[in-house]
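> Sequence and predicted structure, then a few things I'm wondering about:
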Amino acid sequence: MALSDRKLKILEAIIREYIESAEPVGSRSLSRRYELGVSPATIRNEMSDLEELGYIQQPHTSAGRIPSDKGYRLYVDKLMEIRREANKNRVKIKSDILKKYGELEQLLEYTSRVLSEFTQYTSIVLAPQVKKSRLKQIQLARLNDEMMLAIFITNTGLIQNPIFKIPSDMKQEDLERISNFLNEEFVGSTLEDIESKMAENLKKELAKFHHTVYALLPEMFKTLEQVSDVALYLSGTTNIFNFPEFNDLAKARSFLNLMEERKTISELISRQDTSKFNVSIGSENKLQEARECSIVTTTYSLDQHAVGQLSVIGPTRMDYDRVISVLGQVSKMMNDILKSK
């Protein structure tokens, strides 16, 4: 059932009022604070309809109403207007992030802090995932008679140095020839590209090198993927205590426990849709521990390919338009910085 314009205006007013006050909203306060053009009695009737339709709910018998997850979803999809950040804030976000323009790890860590500072929620920055990064250089170096160092550098600045066992008769000259061949074949490719290339007809090409190379390659790339795909940067975890919804110790403890499970968080964020902004509200989250929260996620890109993700997590009573505005600004900054690296 489509809601009338009047019901939509009243629902939007309830959500905005509840985001600001964290208190159940009554018809009289809506009538005083918002120009809805109808009496408190009419507002009460409309609120009763909205409750029956599942867009708002009454937490206590004598209390006003609060939005439900269904109400927030309609607000995010249809009603909110993403506010453009004030120019002074855009300048500050840019200058704050550029303070740490240098090593990728420093940039990601500081970006997480900036997101938390400007939204006042918990922020999560997921590092570029190797499968989405493109190889820039591969170098193999002999360490001793039994061990080899493989150096992988990606277009996002990731550097990994896994060590592998090699036969004693494999010389540095062999490793250099193999390095040259691998660079010719794989530079500019993602791990997904590499997997498909290796599945095609590289075996014949690699036969001219040492007999262990073909067996070693899948292990090399597998190790690279496992090392890097859970790297994330978290800031503002304790901000959750600023919200009265989390005065309940059980809720707060559940949230803090979730924040300690980095692999779980990484999987939760990675699972989000790759559209420009993904908003997951309360019960829409598959993890039980996240069902009191909303998660807003976007990506940052290099060469028009999404390589990592930026997320903000907070109560369902989140200032969604503000969060999306800040995420959009930070994502754009990240894209520009990575492009110039």
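Perfect, thanks for sending it. Small disclaimer: the values here were computed from a predicted structure and weren't measured. Numbers count the residues shown, from 1 in each chain.
> from here on, contacts and neighbour counts on C-alpha atoms
Fine.
> which helices and strands sit right next to the longest helix belonging to the chain?
Ranked by residue count and defined by DSSP state H, the top helix of the chain is helix 320-340. Counting contacts by 3 or more C-alpha pairs under 8 Å, 6 or more residues apart in numbering; DSSP states H and E, helix 320-340 is packed against helix 87-98, helix 104-119, strand 293-302, strand 305-315.
> ok, second structure coming up, stack it against the first:
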Amino acid sequence: MRRLSNKGEHQRNLNDRQRKVLYCIVKEYIENKKPVSSQRVLEVSNINFSSATIRNDMKKLEYLGYIYQPHTSAGRVPTDKGLRFYYEEMVKLSKETEELNLEVDTFRSIPLADPEKVLLLAGNLLARLAEGYVLIERPNPRDLKILRVMLIPVSEDYLIFSILTEFGISKITPIRIHEDLNWEEIERQLNFLLRGRTVEDVLTGKVETLRGSGILKLIESVMNEKLERYIDVGFENLLKDDTLSLEDIKHLLEEIKDHRFLESLIGNDKDVTVKIGKEIGSKKLERFAVFSGRYYKGSSPIGSVHLFTSKITRYDRNHRVFNYVLNRLSEYFTSAARR
């Protein structure tokens, strides 16, 4: 098996014509999902060389592991390495050309609305344009700053306890009361102590006045209510993809139940991470490609986004759409935090 460190060296061993041949083979296979012959390369490209020259180039590309021949007399099919080459070429092209004119005007002008709706809109947009399955991680309520605490008596025996955090995310619970207290004064004192502190600060005892108090236990019970960590959108896109089997999709659903698997897909920097086929690290997911990245509040990451597609996909468009959605989410949550 060839070492990954040789990847750049192998690419340097390709001349411009061979790079064009490889690019053409991958693009043609992604669009038509059929093995690509040397004759087909000449038909769909502007490469002015003989079919024999192209066949020799294809032999070299096959030797270097970019393409393979599924059976004798068939055309060539890209390997994961060939798909990786295509993706990296797409990234270079996107940096050299103007931003793709996406049909996303509604997302550009989105108001500071319910963050849940914003995440759902982003997920639907990404799933529709990339024709894939999208998982968007919700911001962890424990990492958000408290804006206001409210105690609202609704009867002699009950009051509503509400915590409002950044982005309009609130937690509300009814509590039973056993004595008549000055709830307005208690609310004022709580807001003095808690406003501007994160929920995590409160729960880890950094607000000394509340340590061991009933209020702290109440806040902990409210914030520990079960909340699905991820929004998922676009599952039907996988079912419609004829390059994926039901068994492939079943394996994916099994893997994403483990949040550690999803976290392992993201790199340590701000760049989008793309893993193709075997690069995902699971034999059962070798038919997939996954785009992963984080969205931010200022410089702080507050959630992740994952896009799963067949590895035979439009890498050029998906790369641009994915970056666009991440940037818009970061802009939204950064602006919302400054309100």
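Great, that's in hand. Remember, it's a predicted structure, so these values are computed and weren't measured experimentally.
> thinking again about what came up before, pull out the buried positions in the longest helix of structure 1.
Within helix 320-340 of structure 1, the residues that qualify as buried are 320-331, 333-335, 337-338, counting by 16 or more other C-alpha atoms under 10 Å.
> Where does the helix or strand containing residue 124 of structure 1 end up in structure 2?
Here residue 124 of structure 1 sits within strand 122-126, counting by DSSP states H and E. Aligned by TM-score structural alignment, strand 122-126 of structure 1 corresponds to residues 133-137 of structure 2.
> who's in contact with the matching stretch?
Under the criterion C-alpha atoms under 8 Å, 6 or more residues apart in numbering, residues 119, 123, 126-127, 229-238, 303-309 lie in contact with stretch 133-137 of structure 2.
> mean deviation of it from structure 1?
Once fitted to structure 1, stretch 133-137 of structure 2 is off its aligned match by 2.8 Å on average (mean C-alpha distance after the TM-score superposition for structure 1).
> which parts of stretch 265-275 of structure 1 are buried?
For stretch 265-275 of structure 1, using 16+ other C-alpha under 10 Å, the buried residues are 265-266, 269-270, 272.
> still on that earlier bit, relative to strand 293-302, how tilted is the longest helix of structure 1?
20 degrees (axes from the mean of the first three to the mean of the last three C-alpha atoms, to 10 degrees).
> out of the buried residues of stretch 265-275 of structure 1, who's nearest residue 194 of structure 1?
For the buried residues of stretch 265-275 of structure 1, the residue nearest residue 194 of structure 1 by C-alpha to C-alpha is residue 270; the value is 21.3 Å.
> Setting aside sequence neighbours, what's the nearest residue to residue 41 of structure 1?
residue 27 (7.6 Å; C-alpha to C-alpha, 6 or more residues apart in numbering).
> residue contacts, the aligned partner of that neighbour in structure 2?
Residue 27 of structure 1 maps onto residue 38 in structure 2 when the alignment is built from TM-score structural alignment. Residues counted as contacts of residue 38 of structure 2 (C-alpha under 8 Å, 6+ apart) are 51, 54-55, 58, 75.
> Show me which pair in these is furthest apart.
51 and 75 (12.8 Å).
> So those two - more neighbours on which side?
Per other C-alpha atoms under 10 Å, whichever of residue 51 of structure 2 and residue 75 has more neighbours is residue 75, with 19 against 15.
> Show me which positions of the helix or strand where residue 223 of structure 1 lies end up buried.
Following DSSP H and E, one finds residue 223 of structure 1 within helix 213-228. If you call a residue buried by 16+ other C-alpha under 10 Å, then helix 213-228 of structure 1 has these buried ones: 213-214, 221, 223-225, 228.
> same deal with stretch 122-140 of structure 2?
122-127, 130-139.
> do the same with stretch 179-196 of structure 1
179, 182-183, 186-191, 194.
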